[in-house]
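# give me the fold of what follows.
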Amino acid sequence: MFNNLTSLLPDFWISIGQTFIMLGISVGSAVFVGTPLGILFFFTDRGQIFEHKVIHRVIDYVVNTVRSMPFVILLVALIPLTRWVVGTTIGPVAAAVPLSIAAIPYFARLVEQSLREVPKGVIEAAVAMGASPLEIIWKVLLNEARSSLISALTVTTISMLSYSAMAGTVGGIGDLAIRFGYYRFQTEVMVSTVIILILLVQIIQFIGSRIAHVLDKR
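As a prediction, this is how the structure comes out:
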């Protein structure tokens, strides 16, 4: 049993590296695309300074549609897009395409919910003081909601880690679990991949919770 694990040690490191590549691309996409989308989603809602029913409903529809799709189905449905973007459907970079598509609306919704936790009076006070929209976003909303946003990012990262394991046919820890743990009936490999995933989740949650606690001004 241990001989199998020892011989596969290089594969474990490669799989973990591939998993981090998928996480880095998808979570990075969530932050850089999902954050502005969530802010726009919040500001175009009824009663906000950029109220716009059409834009808000379109964003709401897109976000809800993507979030309602099981990731396995999304993975298959986006094969043409993945091939067009990266030229292949195999490998961690290819898997990062559907992961990013799943992460962006997921994080956008969490951003919108985090911004709703900011007292409306704070925004009204900033408007009364003549703050520009950019100042309201950067100095008021994101600053006040920073602890909640870190928690949202933590949840998103853990969800993408789970999704990356589902994409086991294209790379990462899930690929190792399927190729050796499932197809070759090496139970010890399957158990080891589960333990690694649990440890990664615990580490991500611990770091995210600590940062959120430090940034929490309450």
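
# from here on, contacts and neighbour counts on C-alpha atoms
Noted.

# distance check, Gly181 against Pro92.
According to CA to CA, to the nearest Å, Gly181 and Pro92 sit 19 Å apart.

# which of those two has more neighbours?
Just comparing Gly181 and Pro92: by other CA atoms under 10 Å the higher neighbour count belongs to Pro92, 23 against 19.

# wait, the more buried one sits on Gln18?
Yes: between Pro92 and Gln18 there is a contact at 5.5 Å, judged by CA atoms under 8 Å.

# mutual contacts of these two, please.
Listed contacts common to Pro92 and Gln18 are Gly171, Gly172; contacts here mean CA atoms under 8 Å, 6 or more residues apart in numbering.

# so what secondary structure elements neighbour the lengthiest helix in the chain?
When the chain is parsed with DSSP state H, its longest helix is helix 187-215. In this structure, helix 187-215 makes packing contacts with helix 2-7, helix 146-166, helix 173-176, judged by 3 or more CA pairs under 8 Å, 6 or more residues apart in numbering; DSSP states H and E.

# give me the helices and strands touching the first one, please.
Same thing as helix 2-7. For helix 2-7, the packing partners by 3+ CA pairs under 8 Å, 6+ apart are helix 187-215.

# would you mark the buried spots in the helix it packs on?
Within helix 187-215, the residues scored as buried using 16 or more other CA atoms under 10 Å are 188-190, 192-194, 197, 201, 204-205, 208-209, 211-212, 215.

# return the distance of it from the chain's centre.
From the chain centre to the centre of helix 187-215 is a distance of 15 Å (CA atoms, centre = their mean, to the nearest Å).

# okay, the angle between it and helix 146-166?
Taking axes from the mean of the first three to the mean of the last three CA atoms, to 10 degrees, helix 187-215 and helix 146-166 form an angle of 170 degrees between their directions.

# for comparison, sequence B:
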Amino acid sequence: MPNVLLQYQTEIWQSIGETFIMVGVSILAAVLLGLPLGTWLYLSRKGQLLENRAVFSVLNLIVNIVRSFPFLLLVVFLIPFTRLIIGTAIGTAAATVPLAIIAIAHYSRLVEQSLLDVPRGVVEAAVSMGASIKDVIFKFLYVEARSGLVLGLTTSIISFISYSTIMGVVGGGGIGDFAIRYGYQQFKTELMMYMILIMLVFVQMIQFTGTTVARLIDKR
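Below is the predicted model:
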């Protein structure tokens, strides 16, 4: 192992742990809240089972605003809200708040797009068989769109890793913050390059895993 990595191994492992925490919370938020939000967006669209123009317009506007907000400015903008629910605006726990919010908006849009790819005949067939809204969602829509949902989550996770590098602004830590503070700012280019390499390995592993899983569950 290179000497520079041995020298900072404690800090490196800590930064990796911080990244895992931030990205992990983002994934949970995306799945637990982004998935139902994206499903609601789909169902409330014109011509869908729960068509509601007002609901769709409001949800669509909120998702668009969050997604179009420059992430660094979103982090700063949410500081009062973060302090309200976490008790502080500094640290890894505080960093998870803006990450969770962008995760929900990001994945919900990908969920909506995946569900829109499901052939309309599938939904019509389900309804004709007397399926409830719940059955249509879980037994037909999610089953048909499962590959796209996995690929969308994979894309989202990679984006979350990228967003996490900005969280040094609020003391969130992570690999990106470590690379900037110890590598770039202290002119230790070699250390910075190793951190970039670590992030690249993580991204490639996630992409490979997501693509493989999506291919295995795609029965079309």
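
# between the helices and strands packed on helix 187-215 of structure 1, which one is closest to Phe42 of structure 1.
helix 146-166 (13.8 Å; CA to CA).

# average gap between the closest one and structure 2?
In the superposition against structure 2, helix 146-166 of structure 1 averages 0.4 Å from its aligned positions (mean CA distance after the TM-score superposition for structure 1).

# how about the helices and strands packed on helix 187-215 of structure 1 in CSV, adding distance to Ala125 of structure 1?
CSV is the format used below for those (distance: least, CA to CA, whole Å):
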stretch, distance to Ala125 of structure 1
helix 2-7, 60
helix 146-166, 19
helix 173-176, 49
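
# among those, which is the most enclosed?
helix 173-176 (a mean of 26; mean count of other CA atoms under 10 Å).

# report all helices and strands that that one contacts.
Looks like helix 173-176 of structure 1 contacts helix 9-29, helix 146-166, helix 187-215 (3+ CA pairs under 8 Å, 6+ apart).

# now stretch 61-69 of structure 1: how far from the chain's centre is it?
On CA atoms, centre = their mean, the centre of stretch 61-69 of structure 1 falls 14 Å from that of its chain.

# ugh, typo on my part, it should be stretch 81-90 of structure 1
The chain centre lies 20 Å from the centre of stretch 81-90 of structure 1; the measure is CA atoms, centre = their mean.

# repeat that for stretch 78-93 of structure 2.
19 Å.

# and for stretch 98-105 of structure 2?
Remark: stretch 98-105 of structure 2 is offset 7 Å from the chain centroid, using CA atoms, centre = their mean.

# residues in contact with it: which ones?
Counting by CA under 8 Å, 6+ apart, 22-23, 25-27, 29-31, 33-35, 37, 63-64, 66-67, 74-75, 78, 82, 156, 160, 163-164 sit against stretch 98-105 of structure 2.

# tell me the SS of Gly130 of structure 2?
At Gly130 of structure 2 the chain is in coil, as set by DSSP: H, G, I helix; E, B strand; the rest coil.

# okay, Ile86 of structure 2 and Asp177 of structure 2: tell me how far apart.
Distance of Ile86 of structure 2 to Asp177 of structure 2, computed by CA to CA: 21 Å.

# nope, Ser132 of structure 2 is what I meant
48 Å.

# and if you look at Leu84 of structure 2?
Distance from Leu84 of structure 2 to Asp177 of structure 2, by CA to CA: 24 Å.

# out of the contacts of stretch 98-105 of structure 2, which are buried?
Neighbour counting by 16+ other CA under 10 Å classes 22-23, 25-27, 29-31, 33-35, 37, 63, 66-67, 74-75, 78, 82, 156, 160, 163-164 among those as buried.

# before we move on, what SS does the nearest residue to Phe43 of structure 1 once chain neighbours are set aside have?
Distance criterion CA to CA, 6 or more residues apart in numbering; nearest residue to Phe43 of structure 1, sequence neighbours excluded, is Phe50 at 5.3 Å. Three-state call for Phe50 of structure 1 (three-state DSSP): coil.

# you'd agree Phe50 of structure 1 is up against Phe41?
No: using CA under 8 Å as the test, Phe50 of structure 1 is too far from Phe41 to be in contact (9.8 Å).

# in terms of neighbours, single out the busier of these two.
Taking neighbours as other CA under 10 Å, Phe50 of structure 1 and Phe41 compare with Phe41 leading, 25 against 15.

# residue contacts, that one?
Neighbour list for Phe41 of structure 1: Ile55, His56, Ile59, Asp60, Ala108, Glu112 [criterion: CA under 8 Å, 6+ apart].

# equivalent analysis for Ile217 of structure 2, please.
By CA under 8 Å, 6+ apart, Ile217 of structure 2 lies in contact with Arg146, Ser147.

# hmm, try it at 7 Å
Contacts here follow CA atoms under 7 Å, 6 or more residues apart in numbering; on that basis Ile217 of structure 2 touches Ser147.

# look up how far Leu153 of structure 2 lies from it.
Relative to Leu153 of structure 2, Ile217 of structure 2 is positioned 14 Å away (criterion: CA to CA).

# now do Met193 of structure 2
Distance, Met193 of structure 2 to Leu153 of structure 2, by CA to CA: 27 Å.

# same question, Ser57 of structure 2
24 Å.

# for Leu49 of structure 2, same thing?
25 Å.

# can you say which helix or strand has the aligned residue in structure 1 for Gln186 of structure 2 in it?
With TM-score structural alignment as the criterion, Gln186 of structure 2 lines up with Arg184 in structure 1. Applying DSSP states H and E as the criterion places Arg184 of structure 1 outside every helix and strand.

# quick one: which of the helices and strands packed on helix 187-215 of structure 1 is nearest Val140 of structure 1?
Taking CA to CA, helix 146-166 is the member of those nearest to Val140 of structure 1, at 9.9 Å.
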